[in-house]
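Trainee: this one's sequence-less:
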């Protein structure tokens, strides 16, 4: 994806998040900064990751929250309002194991039908790494601290708490795969 598309993604995210949700906007900027660390291992897909990082939480915008499930609301907004690329909308819809949260919400079939998972596991893992190693304020953190922060914010027995506990092994595994590549090990698949 070109610099023009990255600029578009940054503008869309800023327009939807900066004023109503400044902390979410700070997180989004931090996630995009993390994406820039993966340029060397992603090659031509680096722009797609950066766009997805910028737009992954756009569905939290109050004006876009149709279902209350931000990955689905954001992906629908990008597809229906902006005519965004299929790969981009699928990354946004499925970021950080959203399919497991969709299951908790009774929206799994809807999410799978509208936005099937991408086959490029490394790209999916890369977005998990960016999101799950960034604090709500946009600073880098460990995945363990991020999961603990989410549990503390939402509560262990909340819908999000149940999801994050269920998704944690997958999140940790995805982050470990990306960190192995960053440490010089070859990419898989």
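Mentor: Looks like it came in fine. Just so it is clear, the model here is predicted, and its values are computed rather than measured.
Trainee: switch to C-alpha atoms for all contacts and neighbour counts from now on
Mentor: Noted.
Trainee: Please, where are all the helices along the chain?
Mentor: 3-17, 22-36, 39-42, 46-55, 70-82, 86-93, 98-105, 108-114, 121-132, 143-154, 159-182 (DSSP state H).
Trainee: which of those sits most buried?
Mentor: Across the helices of the chain, averaging neighbours per residue (mean count of other C-alpha atoms under 10 Å) puts helix 46-55 on top, at a mean of 27.
Trainee: now what about it, what contacts it?
Mentor: Under the contact criterion C-alpha atoms under 8 Å, 6 or more residues apart in numbering, helix 46-55 has outside partners 1-3, 5-6, 9-10, 12-13, 28-29, 31-32, 35-36, 38-39, 74, 88-89, 91-92, 123, 126-127, 130-131.
Trainee: Next up, a structure to set beside the first:
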């Protein structure tokens, strides 16, 4: 028996007139379907994490506390990274571990004990065989020294970020 073919489009041709014009949702969802299922994936705010439990104020407080408690060495390294594009002193673990060496997710990481801030540089675009340019950096706040040690020693930092660090306040770095 051949497989059943699925019909593309609204189930009810009359439902097409109920479709929201220019809603940005999938073209075949009716207004009722959008209300029931949602309008689709909402765009993420680029400068804060969308983890439940953290408001914008909580994240701003974490950033303020971390920036006030930075050690003098990390403060100077952060200043150099922001103004001189030199993150060698900021990201002391270079390269990070990876479970897939031909395509690592993270390139470098650093940690400040006093502010409990973890700095991570992700990979950017490919520049050659097994070589990647530095990508975007992220700062994770309220990271304990034990979590830093687990991240540093983990065979897959990307999985550790997804399982643990994405539940903490974080922002893209300005460095």
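Mentor: Good, I have the coordinates. Computed from a predicted model, the values in this text were never measured in an experiment.
Trainee: Quantify their similarity with the TM-score.
Mentor: Comparison of the two superposed chains (TM-score structural alignment, normalised by the length of the second structure) gives a TM-score of 0.25, and 76 aligned residues with a C-alpha RMSD of 5.3 Å.
Trainee: Leaving out the residues flanking it, which one is nearest to residue 79 of the first structure?
Mentor: Residue nearest to residue 79 of the first structure in three dimensions, not counting chain neighbours: residue 89, with 6.4 Å by C-alpha to C-alpha, 6 or more residues apart in numbering.
Trainee: ok, now which ones touch that neighbour?
Mentor: 52, 75-76, 78-79, 115.
Trainee: okay, those in CSV with distance to residue 147 of the first structure next?
Mentor: Formatted as CSV, the contacts of residue 89 of the first structure follow (distance: C-alpha to C-alpha, whole Å):
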residue, distance to residue 147 of the first structure
52, 21
75, 23
76, 26
78, 27
79, 29
115, 25
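Trainee: just those residues now: which is nearest residue 22 of the first structure?
Mentor: residue 52 (18.5 Å; C-alpha to C-alpha).
Trainee: Distance of the closest one relative to residue 130 of the first structure?
Mentor: 10 Å (C-alpha to C-alpha, to the nearest Å).
Trainee: Check residue 70 of the first structure too.
Mentor: 17 Å.
Trainee: Please apply the same query to residue 121 of the first structure.
Mentor: Taken as C-alpha to C-alpha, the span from residue 121 of the first structure to residue 130 of the first structure is 14 Å.
Trainee: Likewise for residue 33 of the first structure?
Mentor: 8 Å.
Trainee: next one: residue 146 of the first structure
Mentor: Taking C-alpha to C-alpha, one finds residue 146 of the first structure at 11 Å from residue 130 of the first structure.
Trainee: just residue 13 of the first structure next, same as before
Mentor: Following C-alpha to C-alpha, the distance that separates residue 13 of the first structure from residue 130 of the first structure is 16 Å.
Trainee: what does residue 108 of the first structure give?
Mentor: Residue 108 of the first structure is 23 Å from residue 130 of the first structure, by C-alpha to C-alpha.
Trainee: Same question for residue 25 of the first structure.
Mentor: 14 Å.
Trainee: can you check residue 27 of the first structure too?
Mentor: 10 Å.
Trainee: Equivalent analysis for residue 5 of the first structure, please.
Mentor: Shown here: residue 5 of the first structure relative to residue 130 of the first structure, a distance of 19 Å by C-alpha to C-alpha.
Trainee: next one: residue 124 of the first structure
Mentor: With C-alpha to C-alpha as the criterion, residue 124 of the first structure and residue 130 of the first structure are 10 Å apart.
Trainee: what sits in contact with each of those two?
Mentor: In contact with both residue 124 of the first structure and residue 130: no residue, using C-alpha under 8 Å, 6+ apart.
Trainee: shouldn't residue 59 of the second structure be in contact with residue 66?
Mentor: No - Residue 59 of the second structure is beyond contact range of residue 66, at 10.6 Å (criterion: C-alpha atoms under 8 Å).
Trainee: who touches the closest residue to residue 172 of the second structure other than its chain neighbours in this structure?
Mentor: Distance criterion C-alpha to C-alpha, 6+ apart; nearest residue to residue 172 of the second structure, sequence neighbours excluded, is residue 138 at 4.3 Å. Residues in contact with residue 138 of the second structure (C-alpha under 8 Å, 6+ apart) are 119-121, 170-173.
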